[in-house]
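Undergrad: predicted coordinates and the sequence they were generated for:
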Amino acid sequence: MGGLRELAAPFVVPGPCGVAVRDRLKHLTPQDENVLRLVGEHQGRLASRDLKARCADGLEHSADTWASRKRNLTALSSSRIAGTITKATHDQWALARRCQTAHIQTLETAIRTLRHRLSLPIGTPGTKRAAGGYRSRREWFHKSRRLAALEARHAAVVADRQAGRVRVVRGGRRLLHTRHHLTQARLAEERWRERWEAERWFIAADGESGKRFGNETIRVTPDGEVSIKLPAPLTHLANTKHGRYTLTATVAFAHRGVEWADRVTANRAVAYRIHHDTDRRRWYLTASWQRPLVQTIPLATARARGVVGVDTNADHFAAYHLDPHGNPIGNPHHFPYDLSGTTTHRDAQIRHALTQLLHWAKQTGAAAIAIEDLDFTTDKTREKHGRKTRFRQLISGIPTGRLKARLVSMAAEQGLAIVAVDPAYTSMWGAQHWQKPLATPHRRMSRHDAAGIVIGRRALGHPVRRRTAPPPHDRSDRAGHRTAQARPGNRGREGTRPPATDHAPGGVPPSGTRKREPSASNTVRDAPRTQQWVQDPLLRTG
């Protein structure tokens, strides 16, 4: 047991701090679409110019340079639009810096693994904690060349970070690379150009509390009327007063519409973004706002009514309901999803599976969902697993990032807490202690189902191991007492059983003499017994 790493304590995940809803802008006139395109193109050029200036400033950025950039943008748009553009620019630059740091850490992990494997003799077997040597001299040579390439790449990225240089692509680097592979993407150049320009448009506005309906630039009334404050060069296109253009389309947020209406009625800040889906030829309006930070419930409160342990896999969620004492209740449940296809399809599959999981967890009466705090950053590199391509694809296919974001926000709407636990040894210990005992002719148990039980018990603070079987010889304790059979804190749970005189059957005093003579038996003494007492190994004693 000395080789096992120390497990982190479970904790309640904080709730979401923001909300976003979307609705389609239907029945737009050609004039409406033309105005939206012109506004998007104009403000997109301003955003690109401002991002270029911010990247040129690098680490020399200051409040004075920010104010200078904002003044230059104000003359070509408005003060509020300029503030929104500069804020978006700073967010993009900060995100690029975080991605740069993550890239450096990934390169350092790969370099350490390569150096370790190259230092071993050829053919050295690996262990569970570290990879072994390479299989042949040819593979060793190619990996040594790869090490040199990664070290050069690492040095270049570190130099960029120290100089404050980042590389940001407005419109997305993936879409930019698609331009050179149009045949493989089955995309015509005109369609790619249309998508590229739409992604680089900028039609967004931050909310302002105290202003009319919570936003002065893009204003949406409680009735759903949408109007836009046009930038200075496009004010001649206005169809209402004060340089505003009112769209013919109206919006009605079906999801969280009441919460949105309460905010705009009270003039509380709501941010809006308008974007164009070139594949569907549709326009959408997204509204977002911040929620006040809500204190998470204590861990003891989340454990009070039991939990639902969830094991995350590449194609399904395996869930099991556990009572507060850690006993499995009922049968395991599976919630499948398919992560092949487009990003939209994968996202819809995750939402559908989580919706089913949350509805079932609500029906069980549990107050929390226990899930592993997964992070495969260091485990899906090809330097560690080498030729195990399918295994690396399996790990990469598990939706860790999307799952965390979706599950926390969706569970908060259902009033369920999320308890994150250490993922170490869940599948291995589940198969060892729970898979076989719970399998019956009418119930199939997989390693994933057993892992869900381990995750739930870890969230409840119980040991993973189930209660051991009764002694094999008789009902005495010659074979030793059971382990893990009492709740933590019970007095005497680690001691031996009391003597037989202290737990004699009812009606027998401690002296061992009966109050009355036993009645004659109505059965033949030599007849075989038709009943046999069998103790359920899953029950727990107090």
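TA: All right, it came through fine. The shown structure was predicted, so the numbers you read here are calculated from the model rather than taken from an experiment.
Undergrad: hey, let's count contacts and neighbours off CA atoms from now on
TA: Noted.
Undergrad: residues contacting the host helix or strand of residue 272, please?
TA: Following DSSP states H and E, one finds residue 272 within strand 271-277. Contact with strand 271-277 is made by 198, 201, 203-207, 215, 218, 282-289, as judged by Cα atoms under 8 Å, 6 or more residues apart in numbering.
Undergrad: now list the buried members of those residues.
TA: Buried residues within these, defined by neighbour count using 16 or more other Cα atoms under 10 Å: 198, 201, 203-207, 215, 218, 283, 285-289.
Undergrad: so of those residues, which ones are in helices?
TA: With helices taken from DSSP state H, the overlap with the buried ones among the contacts of strand 271-277 comprises residue 198.
Undergrad: related to what we said a few turns ago, narrow the contacts of strand 271-277 to those in strands?
TA: When these are checked against strands (DSSP state E), the matches are 204-205, 218, 282-289.
Undergrad: in this protein, which residue is closest to the centre?
TA: Taking Cα atoms, centre = their mean as the criterion, residue 404 is the residue nearest the geometric centre of the chain, at 1.3 Å.
Undergrad: how close does that one get to residue 374?
TA: Computed as Cα to Cα, to the nearest Å, the residue 404 to residue 374 distance reads 9 Å.
Undergrad: let's bring in a second model and compare:
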Amino acid sequence: MGRKRGKKRELRALAAPFTVAPPSGARIRDRLRLGAADESVLTLVGEHLGGHQRSDFTARVALGNVSQKDTGRAARKRKLTAVSSSRWVGAMTRASEDQYQLSVRCLYDERAGLRRAISTIDKRLAVPCGQRGGRLRGYPDQNERFQKQRRLQALTTRLAVVEERIAAERPAVVVGGRRLARVRHHLADAHLTGQEWRQRWDAARLFRTADGESGAGHGNYTITVGPYDGSVTLVLPEPLRHLANAPRGRYRLACTAGFHHRREEWLDRVSAHRAVRYDIVRDAARGRWYLDASWSADTTPPPAPDEIRQRGERLLAVDLNADHLAAVVLDGHGNPIGEPHTVPLELTGPTTTRDGRLRAAITGLLGIAKRQGCAGLVIEDLGFADARATGRETMGRGGRGKQFRRTVAGIPTARFRERLRGMACHAGLFVIAVDPAHTSIWGGRDWQRPLQQQTKTTVTRHHGAAMAIGRRGLGHRVRRRPGVTAPDQRIGQRRATGQTGPVPRPRGTTSPPRTAGTPPEGGKTRLCRGDQLVLLPGPQDRSEGHRTTCPDYGELANSDQQR
């Protein structure tokens, strides 16, 4: 008796490709080389404003998740104005509202992840050890099952805490960073002393943010940067007005700011008195001070993938991997152009080093797109949210599973997408995101060998995945039709992929139905027996010679009818 086959697993519906929106703003940074007097004044201002901003945030959390009109922002601003300045109060209350809304969203995301993990473990615990229940497999032994039961209890406890915070509408927020707060109990492992940790903690809790205002002098009255001389002045809070060295209770720094990166855009805004936000940041680990300028940009809607396909423009398809980027150039019909490209990507070392290497890799991709005349790039819309939430339940166990999980954790999907979106927009290119389902499987199976036959470089399955990503972004089918690519050198000049459908004829150009007496247009389509070259021609060929003209098919057809 044959084995009973279960129901065939259905593939999920693929999401439609979409064009990634360009960045809605810009942020640039310049270093401030402060003296001892300037550092002391900025520290006093930051500590004074930081203490009152934390008090305002506490009052905002106590209100709960209420509508915007019930937040009491006007009353809070009046209360803070007496102890600071009306110029700083707007930024302080806005920061409190933004932090609260972000914390609430994080709570909902954490609850969703905990529920996914609990559901997955519950399903596997329902199956006995070493057995299978449909598509679910039980844990291999009692030891692992016991550990998973303990893990389930811990997740359930965490979920109960999150549910309680959501019901109370009061998220737990650590001003200065929860990670830095935990380092306080592990100073030896972090290679820090108590004094060094205290300096970083105090620097993270300072507040020196000033929102811009259109129509104000150079786009911001609280912190003003001169477009010509680079002078930096700021309004002092009311209790610190005695430290002013400029008119109207302002303090002028001895150093200047130039903003070399994207300076022209910054100059256009400050010269037109458009809103620019400034943040004065202190990096305690490096002992440096920075001035950040940010503003919102006027963006136009990017073209849809269907519009890009109709234009017939080239695209650069990119497959993101843990150690390299695989890229292939495609034309408007989804056919590969030239040789595949491989951009190395080494993500080891400190955070700043990894970020710099990621930027260098993206710069290499943009250079390839520019040289090949591409209008944009196509990437996968990766997130690994579900996989990271369930962990070993869906990503394997043992040595191979552990290695795979480390690989997934090392792929900077979100950072790569954000960096590529900003840098591509600055370079005049757009980005298309597609569903990542089955791109590696289908690309490696259907495109690796054909690409290898057409190029001299080594082609991997990741280049095949890039082909699948690019074709999906253009709206074509990923899989190839069999028998299209011809490895023979004589007939390899034709179109390599043949995946696109035939171009429809214009209306009114359809050929009439052919009959037996209608001669074909454009010359002969089939050679007659006398046209074939033979070593020993027949008697008729000796007397009459080889025929080189097309016979009159109409007469031949009519002669049969006359007999």
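TA: Structure's in. What do you need? On a predicted model such as this, the values are computed, not experimentally measured, just so you know.
Undergrad: tell me the counterpart of the residue nearest to the centre of structure 1 in structure 2.
TA: With TM-score structural alignment as the criterion, residue 404 of structure 1 lines up with residue 417 in structure 2.
Undergrad: ok, residue 420 of structure 1 next?
TA: For residue 420 of structure 1, the aligned position in structure 2 is residue 433, judged by TM-score structural alignment.
Undergrad: just the element for that match, please.
TA: strand 430-434.
Undergrad: stretch 262-278 of structure 1 corresponds to what range in structure 2?
TA: Counting by TM-score structural alignment, stretch 262-278 of structure 1 corresponds to 268-284 in structure 2.
Undergrad: gap between the two ends of that stretch?
TA: The stretch stretch 268-284 of structure 2 measures 33 Å between its terminal residues, going by Cα to Cα.
Undergrad: mind listing what's buried along that stretch?
TA: Taking 16+ other Cα under 10 Å as the basis for neighbour counts, the residues of stretch 268-284 of structure 2 that come out buried are 269-270, 273-282, 284.
Undergrad: what do you get for stretch 330-345 of structure 1?
TA: Neighbour-count burial for stretch 330-345 of structure 1 flags 332-337, 339 (criterion: 16+ other Cα under 10 Å).
Undergrad: need the residues you listed in TSV (columns: secondary structure and distance to residue 171 of structure 1).
TA: Listed next are the buried residues of stretch 330-345 of structure 1 as TSV, based on DSSP: H, G, I helix; E, B strand; the rest coil; distance: Cα to Cα, whole Å:
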residue	secondary structure	distance to residue 171 of structure 1
332	strand	44
333	strand	41
334	strand	38
335	strand	35
336	strand	33
337	coil	29
339	coil	24
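Undergrad: closest to residue 67 of structure 1 among these?
TA: For residue 67 of structure 1, the closest of those turns out to be residue 339, at 45.0 Å, with distances computed as Cα to Cα.
Undergrad: quick one, what contacts that closest one?
TA: Counting by Cα under 8 Å, 6+ apart, residue 339 of structure 1 makes contact with 315, 345-346, 349, 397.
Undergrad: got the residue ranges for the helices in the stretch 101-250 of structure 1?
TA: If you assign secondary structure with DSSP state H, counting those that start in this stretch, the helices in the stretch 101-250 of structure 1 sit at 137-163, 173-178, 182-185, 189-200.
Undergrad: looking at those helices, which is closest to residue 29 of structure 1?
TA: Closest approach to residue 29 of structure 1 among the helices of the stretch 101-250 of structure 1 is made by helix 189-200 (18.3 Å; Cα to Cα).
Undergrad: which residues touch the closest one?
TA: When contacts are defined by Cα under 8 Å, 6+ apart, helix 189-200 of structure 1 is touched by residues 41, 44, 170-172, 175-176, 179, 182, 275-278.
Undergrad: try stretch 150-169 of structure 1
TA: Outside of stretch 150-169 of structure 1, the residues within contact range by Cα under 8 Å, 6+ apart are 55-56, 58-59, 92-93, 96-97, 100, 104, 107-108, 110-111.
Undergrad: ok so, going back, which of the contacts of residue 339 of structure 1 fall in helices?
TA: Among these, the members falling in helices (DSSP H) are 345-346, 349, 397.
Undergrad: follow-up on the earlier one: would you reformat the helices of the stretch 101-250 of structure 1 as a markdown table and include distance to residue 357 of structure 1?
TA: Formatted as a markdown table, the entries for these read as follows, by distance: least, Cα to Cα, whole Å:
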| stretch | distance to residue 357 of structure 1 |
| --- | --- |
| helix 137-163 | 42 |
| helix 173-178 | 32 |
| helix 182-185 | 35 |
| helix 189-200 | 34 |
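Undergrad: hang on, the earlier thing: isn't the match of residue 420 of structure 1 right next to residue 21, touching?
TA: No - distance between residue 433 of structure 2 and residue 21: 10.2 Å, which falls outside the contact criterion (Cα atoms under 8 Å).
Undergrad: who's more crowded, those two?
TA: For residue 433 of structure 2 and residue 21, the more surrounded residue by other Cα atoms under 10 Å is residue 433, and the numbers stand at 22 against 17.
Undergrad: quick one, what contacts that one?
TA: Under the contact definition (Cα under 8 Å, 6+ apart), the residues listed for residue 433 of structure 2 are 17-20, 378-381, 473.
Undergrad: counterpart of residue 346 of structure 1 over in structure 2?
TA: With TM-score structural alignment as the matching criterion, the partner of residue 346 of structure 1 in structure 2 is residue 354.
Undergrad: so where is stretch 140-153 of structure 2 in structure 1?
TA: Equivalent residues of stretch 140-153 of structure 2 are located at 135-148 in structure 1, counting by TM-score structural alignment.
Undergrad: likewise for stretch 18-31 of structure 2?
TA: Using TM-score structural alignment, the match for stretch 18-31 of structure 2 in structure 1 runs over residues 11-24.
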